[in-house]
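Novice: Could you look at this predicted model? Sequence included:
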Amino acid sequence: MKLSRDMAEFQARLGHEFADPSLLVRALTHSSMSSPNRDDNQRLEFLGDRVLGLVMAEALLAHDSAATEGQLAPRFNALVRKEACADVAREVDLGTVLKLGRSEMLSGGRRKMALLGDAMEAVIAAVYVDAGFEAARAMVLRLWGGRIGAVKEDARDAKTALQEWAQARGLPPPDYAETARSGPDHAPVFTIEARLQSGEHVSATAGSKRQAEQAAAAALLSKLKSD
């Protein structure tokens, strides 16, 4: 199988030449484009998530031999969560070669965090299946680069950090409410309000509910720390 020019250029950005190029094509095929003769990337995504986890666990242990499990866990979560995978996908311009059905394409699928993150995990699995763990490990370490050494001690996502802040003060978990939605159907914008039972609340706006919730949680945490 011969890759298209765009796919070949993407392969070069990954730094891995596939012995079986069909694996790369499958890794970049969203379920909206699947058919009886075309597999999507969901099974590869499942595998890639586990490969990424092992690589990051090894890398964090090697980077800081004195770190405790309690210190390593939030760093690990920050490096493997979907947002981090999507950031790496953007850096290698994965969105331009993602194979999407018409509905996903019209709804801005090439920019969606979840789709980019899922496809990045699938690409990791494709390299693993194509050439083994060492090849996948080398690519992951190259693409994640300085993130491993730069990940913060408190690397929890904002929603987790806000929930822990509330629990430490005897409060129930925060609530998140959608207060507004704007924009066309294919590119909606959500406004989410994060609320604590003690009365504090902050709103934030983003292109997905998940991102808006994280932004609202981060803003509320910042407000609580400055008060």
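Specialist: Now that the structure is in, tell me what you want to look at. Numbering: from 1, shown residues only.
Novice: make it CA atoms for all contacts and neighbour counts henceforth
Specialist: Noted.
Novice: Look up how far Leu221 lies from Ala166.
Specialist: Look at Ala166 and Leu221: by CA to CA, to the nearest Å, they are 10 Å apart.
Novice: which ones are touching the most centrally placed residue in the chain?
Specialist: In the chain, the residue lying closest to the centroid (CA atoms, centre = their mean) is Lys82, at 1.9 Å. For Lys82, the contacting residues are Met113, Ala114, Gly117, Asp118, by CA atoms under 8 Å, 6 or more residues apart in numbering.
Novice: Skip the chain neighbours and tell me the closest residue to the second one.
Specialist: Distances taken as CA to CA, 6 or more residues apart in numbering put Lys82 closest to Ala114, at 6.6 Å, once the chain neighbours are dropped.
Novice: One more to weigh against that first structure:
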Amino acid sequence: MEDIRQLEKKLGYRFKDRSLLKKAVTHSSYVKEHDRNGQSNERLEFLGDAFFDAVIGEELYRSFPKEEEGFLSRTRATLVCEKSLANEARKLGLGNYILLGNGEAHNGGRKRESILADAMEAIIGAVYLDGGFEAVKELVLRLFAAVIEDARHGKFIIVDYKTTLQEKIQNDGAARIKYVLLKESGPDHDKTFQVQLEVNGKAVARGTGKSKKQAEQRAARAMLEKEI
């Protein structure tokens, strides 16, 4: 396991409270095996997801003054997706710093996209708690500068099935869309999630994936394909 201070240097941010960074790279499998009284990065991941979304949303709003809400939503969804987060995590070599349980580590957890993306979000949450909004904004805009620039130049093929479905259903009238987690199966290092899509309380499609976000996207895609 590499020294976490090296990760600080790669991030370009020095923590006042380095324990926040350690928590951000602590996977739930490590807590279960080695530190029952400790905390995993899941709460920080929740916080980081919100601030990552907000920072990217503000940047897109400023970058595309003439675009409508639908375009902004689809572009933001592409930039804040699991793949985008995992790609930046790989550039940082983040997998080398994540604390994992033995089983997760032996089964390729350091390279798993969902684990890398979750840790990246947790770091964003940790930076917010340590330095506030301006600190996390500077970090996100610097680390994701290349993908934001790609978005400005139209280099993304944006396929966000959830947003597309939301727009289509709303065009047909008011509707309540809900994604319900039906099942979570498999060991920690290789979980599978099954999600049910409900419209106005009626089950209309299902999707499975290696993360909840992926399962939701697949459920939305299944619904859209029914409509074709």
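Specialist: Right, received. Where do you want to start? As the structure is a computational prediction, the values presented were derived from the model and not from experiment.
Novice: coming back round to it: between Ala166 and Leu221 of structure 1, which is the more surrounded one?
Specialist: The neighbour count for Ala166 of structure 1 versus Leu221, taken as other CA atoms under 10 Å, is higher for Leu221 (21 against 17).
Novice: what's the counterpart of that one in structure 2?
Specialist: Here Leu221 of structure 1 stays unmatched in structure 2, going by TM-score structural alignment.
Novice: give me the element Leu221 of structure 1 is part of.
Specialist: helix 209-226 (DSSP states H and E).
Novice: Likewise for Lys183 of structure 2?
Specialist: strand 177-185.
Novice: for Asn77 of structure 1, same thing?
Specialist: Secondary structure (DSSP H and E) places Asn77 of structure 1 in helix 69-80.
Novice: Now the element after that helix, going C-ward?
Specialist: As the chain continues past helix 69-80 of structure 1, the following element, by DSSP H and E, is helix 82-91.
Novice: Tell me where the longest helix sits in structure 1.
Specialist: helix 42-63 (DSSP state H).
Novice: quick one on the thing from earlier: so which elements touch the strand holding Lys183 of structure 2?
Specialist: With contacts defined as 3 or more CA pairs under 8 Å, 6 or more residues apart in numbering; DSSP states H and E, strand 177-185 of structure 2 has these neighbours: strand 192-199.
Novice: Could you check the angle the strand it packs on makes with strand 177-185?
Specialist: Counting by axes from the mean of the first three to the mean of the last three CA atoms, to 10 degrees, strand 192-199 of structure 2 points 160 degrees away from the direction of strand 177-185.
Novice: So what touches strand 192-199 of structure 2?
Specialist: Against strand 192-199 of structure 2 from outside (CA under 8 Å, 6+ apart): 175-186, 203-212, 215-216, 219-220.
Novice: and if you look at stretch 123-130 of structure 2?
Specialist: Residues beyond stretch 123-130 of structure 2 that count as contacts (CA under 8 Å, 6+ apart) turn out to be 15-17, 20-21, 24-25, 44-49, 51-52, 135-136, 139-140.
Novice: Which positions within the helix holding Asn77 of structure 1 qualify as buried?
Specialist: By 16 or more other CA atoms under 10 Å, the buried positions in helix 69-80 of structure 1 come out as Leu72, Ala73, Pro74, Arg75, Phe76, Asn77, Ala78, Leu79, Val80.
Novice: same question, stretch 131-148 of structure 2
Specialist: Quick answer for stretch 131-148 of structure 2 (16+ other CA under 10 Å): Val136, Lys137, Leu139, Val140, Leu141, Leu143, Phe144, Val147, Ile148.
Novice: Check the residues you listed and tell me the two furthest apart.
Specialist: Val136 and Val147 (17.0 Å; CA to CA).
Novice: can you pull the contacts of the alignment partner in structure 2 of Ala155 of structure 1?
Specialist: Here Ala155 of structure 1 is matched to Ile158 in structure 2, going by TM-score structural alignment. Contacts for Ile158 of structure 2 (CA under 8 Å, 6+ apart) come out as Arg74, Thr75, Thr78.
Novice: Pull up the gap between the residue nearest to the second one when sequence neighbours are not counted and Asp150 of structure 2, please.
Specialist: What sits nearest to Thr75 of structure 2 in space, not counting adjacent residues and going by CA to CA, 6+ apart, is Ile158, at 6.5 Å. Between Ile158 of structure 2 and Asp150 of structure 2 the distance is 12 Å, computed by CA to CA.
Novice: do the same with Leu72 of structure 2
Specialist: Leu72 of structure 2 is 14 Å from Asp150 of structure 2, by CA to CA.
Novice: before we move on, the earlier item: redo the buried residues of stretch 131-148 of structure 2 as JSON lines? Include secondary structure and distance to Ala122 of structure 2.
Specialist: Below are these laid out as JSON lines (DSSP: H, G, I helix; E, B strand; the rest coil; distance: CA to CA, whole Å):
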{"residue": "Val136", "secondary structure": "helix", "distance to Ala122 of structure 2": "12"}
{"residue": "Lys137", "secondary structure": "helix", "distance to Ala122 of structure 2": "14"}
{"residue": "Leu139", "secondary structure": "helix", "distance to Ala122 of structure 2": "13"}
{"residue": "Val140", "secondary structure": "helix", "distance to Ala122 of structure 2": "12"}
{"residue": "Leu141", "secondary structure": "helix", "distance to Ala122 of structure 2": "16"}
{"residue": "Leu143", "secondary structure": "helix", "distance to Ala122 of structure 2": "14"}
{"residue": "Phe144", "secondary structure": "coil", "distance to Ala122 of structure 2": "16"}
{"residue": "Val147", "secondary structure": "helix", "distance to Ala122 of structure 2": "20"}
{"residue": "Ile148", "secondary structure": "helix", "distance to Ala122 of structure 2": "20"}
